[in-house]
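Chemist: Just to be clear, the model below is a prediction. Sequence and coordinates:
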Amino acid sequence: MNSLGTDGGGTAHNAAYNTVSGDAVIVGPVLMAQRIEGLQLPTPPPDVPPSQGPVPSRVFVNRTRELADLRDAALSLAAGPEPGVVLVVGVGGVGKTQLVAQAVRRELHQLFPDGQLHVDLADHRRDGVVDLAAVLGEFLRALKVHKDYVPAGLAERTALFRSVAAGLRLLVKVDDVQHAPEARALVPPRGVLVATGRRVLPSLLMDGAALIDVAPLDETAGTELVRRWHADADEGTAADVVRLCAGHPLALRAALEWLAARPQLTLDDVVRDLTAGRYGTDDDGAGEAMAVAMGTAGETEEGGVGEAVDAVLDSVVAGVAGHTRHLYDLLGVLPGTTATADLLAAAGATRVDEGLGELLSCRLAVLVESPDRPRRYRLHDVVRAHARLRARTLPEERRRAALRLVVDFYADAAAHGDAVVLGDRFRIQPPPDRSLSELAVRGTLFTGRAEALEWLDAERVNFRAVIRVAADEGRYEQVWRLCESLWALYHSRKHLADCEESGRLGIEAAQHEARPDVEVRMRNQVARAAYELGDLDRAESQLDAAVDLLGLVGDPRLSGVVQESRGLIALARGRSEESPGAAYDRAEEARQFFEHALAANRAVPDPHGIVVQSYNVAQALVAGERWADALDVLDEAAGTARAGGDEPMLPRIDLVRAHAFAGLGSLDRAVAAAGAAADAAAALKQFAKLDQALELLAALADRAEDRPLRAACEEKLSALRRTMGLRPPAAPTA
């Protein structure tokens, strides 16, 4: 069997080289080395350490002991030979995250010169389980690892994170930790993890974690805070406000921000309203539910933290403008965790900018950091719990009407994102009725592939929640439409756990609608996610169910995508076979699947599908050591790709061609094809393919005892991997 590897990339050729066979060109050893040395790599990203996390408030009082304890714990752990953990515990909204932000600004940033990473695990938790692979993917990208180098599986991402961060002094800040394994998985190899949560995790303390307990403010500190915000406040009145808010910083801030927007009122008015219970808790257990949401169950007696915060939020919401109150209630109805003005307008809100401004000024909503274009807003988790409790009291039809509008917005927007990211691929659903500009309050949601992908990724948590809501509401067509469109995100950013979860809901939706064509598509997507995660048995079981449905569908391309997936699994199984005979059998099995897929695409015809499946057939032929047959298929595929302008496929074709020439023992042609692959991959910015081409060239140079070429490839690989964010650079393999 060929031991040089699989897959590759290449396309542009220099006219000074003499064409010998197909696209292979003969160049001398020195000239090829110079050609590799001259490859243009992308400009490295700015060498600026990541600095993630909430911005520290300019008004911050007391917490002297907690700040000192946090500083001392971080100093001690940072000085040690092993990474450490600090666990910051307190009720929801008590100021844990702000405490950490203050400590970082004042002193801790000096201890971690290589940067700060931050994640709120609430954004990645579903059914009580955190998607740690997604978190690590975000960390790797923040550490400037190019997306092409972020692997799919959790184990691989964990290993890469530890490798990239091995030489870095990092501070990792993680909010909403509920279980010890969530924290352990994110500890940097050389640095400190600061985790905030609502309860003590004994197993972390047994591991050596330092504990910082953050209690509500006492009367003295709370009074100082109130008088910082309201300088002319009477000390006794300020103390009354602190008592009525149970010393809870979030409640104090909400009450004082509300008052600041109403200069005709005084602090006495706030005390009077809260004392009278004018906007107190409802009779439906809202105070208890709020306490549970805050992690303070058992504190719901009169004056307890949960009830106090609930009363303050009721008071603040009752005092805002009507359109703002409607917006607040709508935020309580929305699935997911963040919202944009575009979404809120689509869901029926009016005067959205004014309402959001008032919610921001009252500190009920906050802006969220996001790499995509629209500004994103979210409610603090304690406030969100309050908003959702209010939403339960809304008329059912009003709530469901808003959810229908939300689902429709996301279904149309995701379809546009899919079209921009993946172009003219085969889709079952028709184009969306609304244009991109119709979905936006102003301008457009995104322009270009990169922006579309960032927007889809920023909405990932919301998409997950919206698909569930659509399924619960019986909006089955919207469920599978969303699932089909989100392949553009799931495949590009390797959110494979999300792909499997949504795909299962898509399968159920297809069955409800008696759409075997959709079910085939959904099962294939779930199978591809399982395949990329390395679970070939689970992938195969999904494909077996899809095959049983193929007789009920009309479009031959659905058969093609299923057979392609079966072929990829057969190739993967062949690579793990120990005996050459079994490996050859797997290669032949894969070839037959790919031939079926090729025939299905020719029947349409689908030019891109024809090129892809021809390329796959050639891969199977190379795996079966049928070198000459593979070259014939590749020549035809390259001609079809050029005729159809399918330039991105040419690098892949050239790399497989290089393997075929190497299998025939024609090293000069193999080197020429791999060199062409490197040229084209660099020109097309296909950096993963460029990496593969350079690895293959290095291996071929080793076989040919061409030291200059080997040295040139190693140097270029090292530079490429540094540019792609890998530290230290991975060594090329032979």
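Modeler: Happy to help now that I have it.
Chemist: rest of the way, CA atoms for contacts and neighbours
Modeler: Fine.
Chemist: okay but A134 is in contact with C499, surely?
Modeler: No. Using CA atoms under 8 Å, A134 is not in contact with C499; the gap is 12.0 Å.
Chemist: quick one: which of these two has more around it?
Modeler: Shown here are A134 and C499; by other CA atoms under 10 Å, C499 has more neighbours (25 against 21).
Chemist: Helix or strand: which one has that one?
Modeler: Using DSSP states H and E, the element containing C499 is helix 496-512.
Chemist: Could you list the buried residues of that helix?
Modeler: 496-500, 502-510 (16 or more other CA atoms under 10 Å).
Chemist: Could you do stretch 437-455 as well?
Modeler: Neighbour-count burial for stretch 437-455, counted by 16+ other CA under 10 Å, picks out L439, A440, V441, L445, F446, R449, E451, A452, L453, E454, W455.
Chemist: try stretch 407-427
Modeler: 407-422, 427.
Chemist: what's the answer for stretch 668-687, then?
Modeler: Per 16+ other CA under 10 Å, stretch 668-687 contains these buried residues: 668-684, 686-687.
Chemist: Run through who's touching the helix or strand in which V461 is found.
Modeler: Assigned by DSSP H and E, V461 belongs to helix 460-472. Identification of contacts with helix 460-472 by CA atoms under 8 Å, 6 or more residues apart in numbering yields 123-124, 335-338, 403-404, 406-407, 410, 476, 478-479, 482-483, 498, 502, 505, 509.
Chemist: taking the residues you listed one by one, which sit in helices?
Modeler: Cross-referencing these against helices under DSSP state H gives 403-404, 406-407, 410, 476, 478-479, 482-483, 498, 502, 505, 509.
Chemist: Among those, which pair sits farthest apart?
Modeler: Spatial extent of the ones in helices among the contacts of helix 460-472 (CA to CA) is set by the pair R404 and D498 at 22.1 Å.
Chemist: so E695 makes contact with C713?
Modeler: Yes. If you go by CA under 8 Å, E695 and C713 touch, sitting 7.3 Å apart.
Chemist: Which neighbours do the two have in common?
Modeler: Contact with both E695 and C713 is made by no residue, according to CA under 8 Å, 6+ apart.
Chemist: Check it against this one:
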Amino acid sequence: MLIAESPDMRLAELLDELKDPATGITRVTVGGEPSLGTVFDAGYRRLSRLGQRCYRAMGLHLYVDDLPVAVLAAAMGIPEAELRPVVRELRDTRTIDQPRASRLTVHKLVHEHARLVADTVDDAVHRLAATRSMIGWCTTGAVTAVTGLLPPRSWRADFLPESVVDAAHPASVDPGAWLRAERVNLRAVVTVAFELGGLEPVLRLCISQWWLFLAEKYADDLLATHALGLRAADHLHDDRMKALLLVQQGFAYRSLGRFCDAVDSCTAAMRLAEAVGSVELVATRLEGAGLAAFDGGDLTQAALWLRRNLELAETTCDPRRIALACLHGAKPEPSEQALVLLERAYEVFRSLPVPESQNLAKVLLWQGRKLGAEGGPRLREALALATEHRHQADRAEILEALAQLDADRDVAVELYREALTILDDVAEDIEHLGLDVVSEIEEPA
């Protein structure tokens, strides 16, 4: 219709008009009918005063089609409970789609109109303050969530201070579910925070991204956020933070099969960690580089780095760190030495105050691999453990190992098929992930 009514306008010109922030598609008219903007204007005027404030706050949120009511409350500086009648008002006027529990689905056209109204009604100082309040809400939620999910490691205390944790934040109720629900929002917030010069929130959001990567393998998200995080760390001259982000970046590269990039990222992190005198950071970077070298087929270099990682882990007297170093260090070693390291790792993981089912399953998986034809029982034990605790990506890897071991071709095909089905469910948003590049991504020490 638009093209038919504008025969002299080139398509490129029409598209430019539709995306013009001063006009946009909400101002376009068709067939002499009122523009969408005119219709939206009338709907906006019918809202209550608080409803209009909420509408403008929706426009300030970097657009995604799903956002929590709580972030709008943060932008407006009022309790979330006060917005409940407003949500009903927006629903009844069909401004938003049928809301789900504490969340709104906002059409892109509505969002664009709300942004234009906010730009007209609210001054720049108010808009900036509201946007920063949204960033703060998301950052606090992310830190609160990962503090409850990640083990109490020393680097976490250094980079994610307890003072930022908010027990009253919705993220504290079910941290993993909150991070999954806000994943797209959090990635977008990193960009907005960086553009506004909020470097500390950028760094905290990047660190918080780590759990989503560990749990869901969102490598593309991590690489996108960390590209900005590394720039923020450079600007702040924070070499310790930069070293941490580099090794996390290295693990993301590794998961995508980009092993040379992973090694480069981790070795760059090692140089920084050595310069700031952090043994723990050096060990973590050795681990990342060693695992990337192992996945890339350089067993000699992998063994050298991972042996050194174990030596440094021993100096920390931290049983869990030592167990992880044993698990990783076993991978490039011959079976006899590897099985000794794996048994040591198994005993530690089993004896921790809270036994770590995921790492126990990984140890069993590698014991099964190192035992060769006799490894079936260990692999089946690993599969049972991963299934019980719903570690789906680990299940797929164990199934692959069982398929490689099984002499019955039909059984092996079924095992591969089941593994691929799991990967489709786990990584439907990750184009790069396939059975040929599946690699275990344990939490680095």
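Modeler: Yep, it's here. Keep in mind it's a predicted model, so treat the numbers as computed, not measured.
Chemist: Take the buried residues of stretch 668-687 of structure 1 and keep only those in strands.
Modeler: Among those, DSSP state E puts none in strands.
Chemist: Just these: which are in helices?
Modeler: With DSSP H as the criterion, helices contain 668-684, 687 from among the buried residues of stretch 668-687 of structure 1.
Chemist: Which position in structure 1 pairs with A130 of structure 2?
Modeler: Aligned counterpart of A130 of structure 2 in structure 1: A402 (TM-score structural alignment).
Chemist: Need the counterpart of A546 of structure 1 in structure 2.
Modeler: For A546 of structure 1, the residue aligned by TM-score structural alignment is A269.
Chemist: Am I right that its match sits in a strand?
Modeler: No. Secondary structure assignment (DSSP: H, G, I helix; E, B strand; the rest coil) places A269 of structure 2 in helix, not in a strand.
Chemist: Might one say that it is in contact with L244?
Modeler: Yes. A269 of structure 2 lies in contact with L244 (CA under 8 Å); the separation is 7.1 Å.
Chemist: Pick out whichever of the two has more residues nearby.
Modeler: Shown here are A269 of structure 2 and L244; by other CA under 10 Å, A269 has more neighbours (31 against 24).
Chemist: how far away is the closest residue to that one other than its chain neighbours from V276 of structure 2?
Modeler: Excluding the flanking residues, the one nearest A269 of structure 2 by CA to CA, 6 or more residues apart in numbering is A243, at 4.3 Å. Per CA to CA, to the nearest Å, A243 of structure 2 is found 10 Å from V276 of structure 2.
Chemist: Compare these two (neighbour count), which wins?
Modeler: In this view A243 of structure 2 and V276 are compared by other CA under 10 Å, and A243 has more residues nearby, 28 against 14.
Chemist: thought the more buried one was touching S265?
Modeler: No. If you go by CA under 8 Å, A243 of structure 2 and S265 don't touch, sitting 9.0 Å apart.
Chemist: from the buried residues of stretch 437-455 of structure 1, which two are the most distant?
Modeler: Maximum pairwise distance among the buried residues of stretch 437-455 of structure 1 (CA to CA): 20.7 Å, between V441 and R449.
Chemist: which residues in structure 1 form strands?
Modeler: Secondary structure of structure 1 (DSSP E): strands at 18-21, 24-26, 84-89, 116-120, 125-126, 129-130, 170-175, 191-197, 210-213, 339-340, 365-368, 376-379.
Chemist: Let me know which of those is the nearest to V656 of structure 1.
Modeler: Closest approach to V656 of structure 1 among the strands of structure 1 is made by strand 24-26 (11.7 Å; CA to CA).
Chemist: Specify, as a residue range, where the closest one falls in structure 2.
Modeler: Residues of structure 2 offer no counterpart to strand 24-26 of structure 1, counting by TM-score structural alignment.
Chemist: And that strand, how far out from the chain middle?
Modeler: The gap between where strand 24-26 of structure 1 is centred and where its chain is centred comes out at 42 Å by CA atoms, centre = their mean, to the nearest Å.
Chemist: One more: stretch 698-708 of structure 1?
Modeler: Centroid separation between stretch 698-708 of structure 1 and its chain, computed with CA atoms, centre = their mean, is 40 Å.
Chemist: re the thing from before, structure 2: matching residues for the helix holding C499 of structure 1?
Modeler: Aligning helix 496-512 of structure 1 against structure 2 (TM-score structural alignment) gives residues 219-235.
Chemist: how about S335 of structure 2, what's its match in structure 1?
Modeler: Aligned counterpart of S335 of structure 2 in structure 1: W627 (TM-score structural alignment).
Chemist: An error on my part: the question was meant for L150 of structure 2.
Modeler: Matched to structure 1 by TM-score structural alignment, L150 of structure 2 sits across from L422.
Chemist: I'd say that match and W487 touch.
Modeler: No. Applying CA under 8 Å as the test, L422 of structure 1 and W487 come out as separate, 9.2 Å apart.
Chemist: Of the buried residues of helix 496-512 of structure 1, which is the nearest to L700 of structure 1?
Modeler: Nearest to L700 of structure 1 among the buried residues of helix 496-512 of structure 1 is L496, at 34.5 Å by CA to CA.
Chemist: Any idea how many residues pack against the spatially closest residue to the closest one that is not a sequence neighbour?
Modeler: Using CA to CA, 6+ apart and skipping the chain neighbours, the partner closest in space to L496 of structure 1 is A529 (5.2 Å). Residues within reach of A529 of structure 1, counting by other CA under 10 Å, total 27.
Chemist: Just give me the match in structure 2 for L267 of structure 1.
Modeler: Here L267 of structure 1 stays unmatched in structure 2, going by TM-score structural alignment.
Chemist: right, and L267 of structure 1 touches T237 too?
Modeler: Yes. Contact criterion CA under 8 Å: L267 of structure 1 and T237 qualify, at 7.0 Å.
Chemist: Show me which of the two is the more surrounded one.
Modeler: Higher neighbour count among L267 of structure 1 and T237: L267, with 20 against 16, using other CA under 10 Å.
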